[in-house]
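In: Got a predicted structure plus its sequence, pasted below:
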Amino acid sequence: MCNVIFVILISILLTGVHGRTIPAHQQIVTTIEDKNGQVYECVDFYKQPTFTHPLFKNMSEVKRPSEYAVQGGKYRDIAFNGNGCPSGTIPLLRVNKNYSSEELKSNGPNICTAVVRTRTDPNIKFFGGEGSPSTYKPVADGPGQWSSARIKLQNGPDSIEVGWMVNPTLFNDKEAHLYVRFTAGQNGCINTQCPGFVHVGSEVPLGLIPDHYSQRGGQSYAWKFFIDQQDDGNWWVSMDDDKYAIGYWPKTLFTGLANAATEVEWGGEVSFALEEKVLPEMGNGRFPLYDTKSSAFMQHVTVVDETLHNVNPTNTEKFKSCQALYGVIDAGYQGDYFGHLILFGGPLLP
């Protein structure tokens, strides 16, 4: 009888609130809701998905969030109205658990980007990038469609990025969500869908929805993002002027990006199936103009150069992978308010 009771108790502990099985390394401590009603599972910091990766064989070397020098203070209750996850845990948004990196590649064989990027020069290295994309909610309705605005750093087969993304298949809604993404050779994924990103910040969770969306012709809102290679060699993602730390990709995850990036880019990206008749929107769904009221934009675009300072990128070029569909404008440095300004969006209406 005791054995039977023990088995039942274990079964209950390993089953989520909706009856689904939770992997042993992701057993939840509690669940909470954010301001938008999204449900997050509070998971022990050391039991987040990334720590199943072989590169974390010696867990004693991994610090808890409070031990990181770059961990900022309270972030004005951006998500949880002061009732976040318990100390020692991090929030993981409930998403489509079956969404994989392969689905990211295969569901939308047509990838369109409209970006400004640094010109490739093997003698120039970058150790970070900054940008503030205006927050919009572009329509991406078709099977496998998604739309993002992001900063991306790359070196050979490795890339890392941060921004917002509308991805109904992954997030189960049509809102824009805070996301990170990496590729390391043939592997990679969004957020914590696979081992890779170490989620440190507990008050700015991945999957966060903006409090306000920009309105075409009206008020504009933006999120400010940083990617920096810190003294520990890891690539850190942070947000806001105070650089509140969200988390990092370990240096040992990469080959090309192990030491520096060779390219930084800013702008939009969409994906859709080749047979789709209605294209997903990028930015605010309109082709860009030299007007921040009418167009989606990325302001305060900078790179971290070899002096480890954030500087205005000067040797840049525009790149569009789908020439006639989506557009991008490099407006250059526009003074202190906008800094280096990029405008992007689409599709081009017939």
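Out: Okay, I see it. What you see is a predicted model, and the numbers here were worked out from it, not measured in a lab.

In: Please count neighbours and contacts with C-alpha atoms only from this point.
Out: OK.

In: Which residue ranges of the protein form helices?
Out: 2-13, 101-106, 168-171 (DSSP state H).

In: Distance to residue 156 and mean neighbour count for those - can I get that in a markdown table?
Out: Formatted as a markdown table, the helices of the chain follow (distance: least, Cα to Cα, whole Å; neighbours: other Cα atoms under 10 Å):
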| stretch | distance to residue 156 | mean neighbour count |
| --- | --- | --- |
| helix 2-13 | 43 | 10 |
| helix 101-106 | 18 | 15 |
| helix 168-171 | 27 | 21 |
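
In: Could I get those in TSV, plus columns for distance to residue 32?
Out: Below are the helices of the chain laid out as TSV (distance: least, Cα to Cα, whole Å):
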stretch	distance to residue 32
helix 2-13	18
helix 101-106	27
helix 168-171	17
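
In: Quick one: closest of the ones you listed to residue 91.
Out: For these, the distance to residue 91 is smallest for helix 168-171, at 15.0 Å, taking Cα to Cα.

In: Can you spell out which helices and strands pack onto the closest one?
Out: In terms of contacts (3 or more Cα pairs under 8 Å, 6 or more residues apart in numbering; DSSP states H and E), helix 168-171 is packed against no helix or strand at all.

In: related to what we said a few turns ago, if we compare the helices of the chain, which one ends up closest to residue 125?
Out: Here helix 101-106 is closest among those (Cα to Cα), at 28.0 Å.

In: And the strands in the stretch 51-200 of the chain?
Out: 89-93, 110-118, 128-133, 146-155, 158-166, 176-184, 187-190, 198-199 (DSSP state E, counting those that start in this stretch).

In: Let me see the residues that make contact with the first one.
Out: Counting contacts by Cα atoms under 8 Å, 6 or more residues apart in numbering, the residues outside strand 89-93 that touch it are 29, 38-45, 48, 85, 199-202, 205-207.

In: Of those residues, grab the buried ones for PyMOL.
Out: The command below creates a PyMOL selection of those among the contacts of strand 89-93 that count as buried (16 or more other Cα atoms under 10 Å):
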select buried, resi 38+39+40+41+42+43+44+45+48+85+199+200+201+202+205+206+207
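
In: Got another one to weigh against that:
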Amino acid sequence: MAQPSILISMLFIVSSLFVTSVLSRSIPNQTIKLDKLSRIRAQLEKINKPAVKTINSPDGDIIDCVLFHDQPAFDLPELKDQKTTLKLPEWPVGYNSSKDTSTGDENIQLWSASSEECPGGTVPILRTTEQDLLRVSNIIRFGKKDKVKKRHEYAVAYASGDQYYGAKTNINIWAPKTNQFEFSLAQVWLLSGTRQNNDLNSIEAGWQVQPELYWDTNPRLFGYWTRDTYQSTGCYNTLCPGFVQTNKRITLGAAIKPISSYNGKQFDMNFKIWKDPKSGNWWLSIGSRILIGYWPSSLFTGLKSHAERIEFGGEIVNSAVNGHTTTQMGSGHFPEKGLFKKSAYFRNLYFVNSKNQYVSFPVSNLRTHVEDPNCYDIKLLSGKVFGTHFYYGGPGKNPKCP
């Protein structure tokens, strides 16, 4: 029989080995977690600027009121020395904004609907949180389109072969259901260059449902830009230096209300993007004449001059491995009979010409594109009330789109 002292010694050795083994596994894990947290905090310092006032929205958003020249855009070297006087753009002519019945007042976002607004000299910026960055796989590329090859599917109307200096349309607002790590959006694209040459310039604006970028599934006002086919330049909203926010009550990234309902009341929003003839900057406006802000001309190469292509429509990401995704586009319903109140739409499609004039798009000048009409489709039409318009969207996976 072993002596008690020997047993105690053996137990001590075994327990020491066990503790050492556990520590050797836990310490590296703790180091990795601490390293990730430190990288997250460093990234948050880049994105979030010091706030003069903070507004806690009833829908959970945190809005920071940041001094105008402290917003992310002015981290750009070419904007650092820009004069503090903001010069308003020259509006395009040829469109009667008094006839616009879209959702477009300054109470379209819940954070400002209760008369909250940022003080003079400041602009609202949606705060990025630690939880936002914990949701994504690549912290450094947060706010940028994913470089991983994912299947993007579209239902769009487009025009090319001319010089375009802006676009205008009314976009129907919905809240399509999306799967995790996928998105659904409706937007306008102004494009120059090509993907093949990696010199694609793009300005984009509309609404999107993107749970990975935001913390919920509400439709949100957004903008995006790139000048190198989404490789390294550009981002959503103000998540990198680029877009200059000017409005005090509406901000990119915050949720939109109200939302359309199937067979119920419909809501749409008038979007305008155009190049100011005086400054060369590309301005974004909603409603009749509500300026949100602008993308400086200096951000771009091809779009420094004009757009070569305009697109209107919906886009989803399909990351399903087996079969098609169930992420919806638009209302989640196809453009079929009895369209209004059932299918999502774009109405009154216009472009801006070199004389800064609105020109209605003739149907004959537009073409359409879809990947698979059994999953998502588009129907281009013309009429007295909606002008040149189209219905689009679909449910994704269904018996004809397995």
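Out: Nice, thanks for sending it over. Note that the coordinates shown come from a computational prediction; the quantities given were computed from them, not determined experimentally.

In: Please state their TM-score.
Out: After superposition, the two chains reach a TM-score (TM-score structural alignment, normalised by the length of the first structure) of 0.84; 321 aligned residues with a Cα RMSD of 2.5 Å.

In: which stretch among the helices of the first structure comes nearest residue 33 of the first structure?
Out: helix 168-171 (14.9 Å).

In: Mean per-residue distance, the closest one versus the second structure.
Out: Superposing on the second structure and averaging over aligned pairs (mean Cα distance after the TM-score superposition for the first structure), helix 168-171 of the first structure comes out at 0.8 Å.

In: Can you check which part of the second structure that helix sits on?
Out: Aligning helix 168-171 of the first structure against the second structure (TM-score structural alignment) gives residues 211-214.

In: Any idea how far the matching stretch is from the middle of the chain?
Out: Its chain's C-alpha centre lies 10 Å from the corresponding centre of stretch 211-214 of the second structure when counted by Cα atoms, centre = their mean, to the nearest Å.

In: how close does the corresponding residue of the second structure for residue 196 of the first structure sit to residue 69 of the second structure?
Out: Aligned by TM-score structural alignment, residue 196 of the first structure pairs with residue 242 of the second structure. Per Cα to Cα, to the nearest Å, residue 242 of the second structure is found 13 Å from residue 69 of the second structure.

In: What lines up with residue 216 of the first structure in the second structure?
Out: So, by TM-score structural alignment, residue 216 of the first structure is matched to residue 262.

In: actually residue 100 of the first structure, not the one I typed
Out: By TM-score structural alignment, residue 100 of the first structure lines up with residue 141.

In: what residue of the first structure matches up with residue 331 of the second structure?
Out: In the first structure, residue 331 of the second structure lands on residue 284 (TM-score structural alignment).

In: Would you confirm that that match contacts residue 295?
Out: Yes. Here residue 284 of the first structure reaches residue 295: they are 6.6 Å apart, a contact under Cα atoms under 8 Å.

In: Which neighbours do those two have in common?
Out: 216, 345.

In: thinking again about what came up before, for the match of residue 196 of the first structure, give me its contacts.
Out: Per Cα under 8 Å, 6+ apart, neighbours of residue 242 of the second structure: 72, 73, 76, 225, 234, 235, 295, 296, 299.

In: out of the residues you listed, which one sits closest to residue 24 of the second structure?
Out: The closest of the contacts of residue 242 of the second structure to residue 24 of the second structure turns out to be residue 235 (Cα to Cα; 40.1 Å).

In: List the residues that contact that closest one.
Out: 143, 144, 145, 224, 225, 226, 242.

In: State the distance from it to residue 213 of the second structure.
Out: For residue 235 of the second structure, the distance to residue 213 of the second structure - Cα to Cα - is 11 Å.

In: same question, residue 112 of the second structure
Out: 22 Å.

In: same deal with residue 325 of the second structure?
Out: From residue 325 of the second structure to residue 213 of the second structure the distance is 19 Å (Cα to Cα).

In: re the thing from before, wait, what's in contact with the match of residue 100 of the first structure?
Out: Counting by Cα under 8 Å, 6+ apart, residue 141 of the second structure has no contacts.

In: quick one, which of the helices of the first structure is nearest to residue 313 of the first structure?
Out: Across the helices of the first structure, closest to residue 313 of the first structure is helix 101-106 (Cα to Cα), at 30.1 Å.

In: can you give me how far the closest one is from the chain middle?
Out: How far helix 101-106 of the first structure lies from its chain's middle: 16 Å, per Cα atoms, centre = their mean.

In: what do you get for stretch 334-344 of the second structure?
Out: Distance, centroid of stretch 334-344 of the second structure to centroid of chain: 25 Å (Cα atoms, centre = their mean).

In: And stretch 148-168 of the first structure, by the same measure?
Out: Using Cα atoms, centre = their mean, the offset of stretch 148-168 of the first structure from its chain centre is 6 Å.

In: first vs last residue of that stretch, how far apart are they?
Out: 12 Å.

In: For residue 272 of the first structure, find the nearest of the helices of the first structure.
Out: Per Cα to Cα, nearest to residue 272 of the first structure of the helices of the first structure: helix 101-106, 9.7 Å.

In: Show me what the closest one is packed up against.
Out: So helix 101-106 of the first structure, by 3+ Cα pairs under 8 Å, 6+ apart, packs with strand 187-190.

In: How about the strand it packs on, which residues are buried there?
Out: Residues 188, 189, 190 are the ones in strand 187-190 of the first structure that count as buried (16+ other Cα under 10 Å).

In: what's the most buried one of the strands of the stretch 51-200 of the first structure?
Out: strand 128-133 (a mean of 29; mean count of other Cα atoms under 10 Å).

In: Give the closest residue to residue 156 of the first structure in space, chain neighbours not counted.
Out: The shortest distance from residue 156 of the first structure to any non-neighbouring residue, by Cα to Cα, 6 or more residues apart in numbering, is to residue 256 (5.5 Å).
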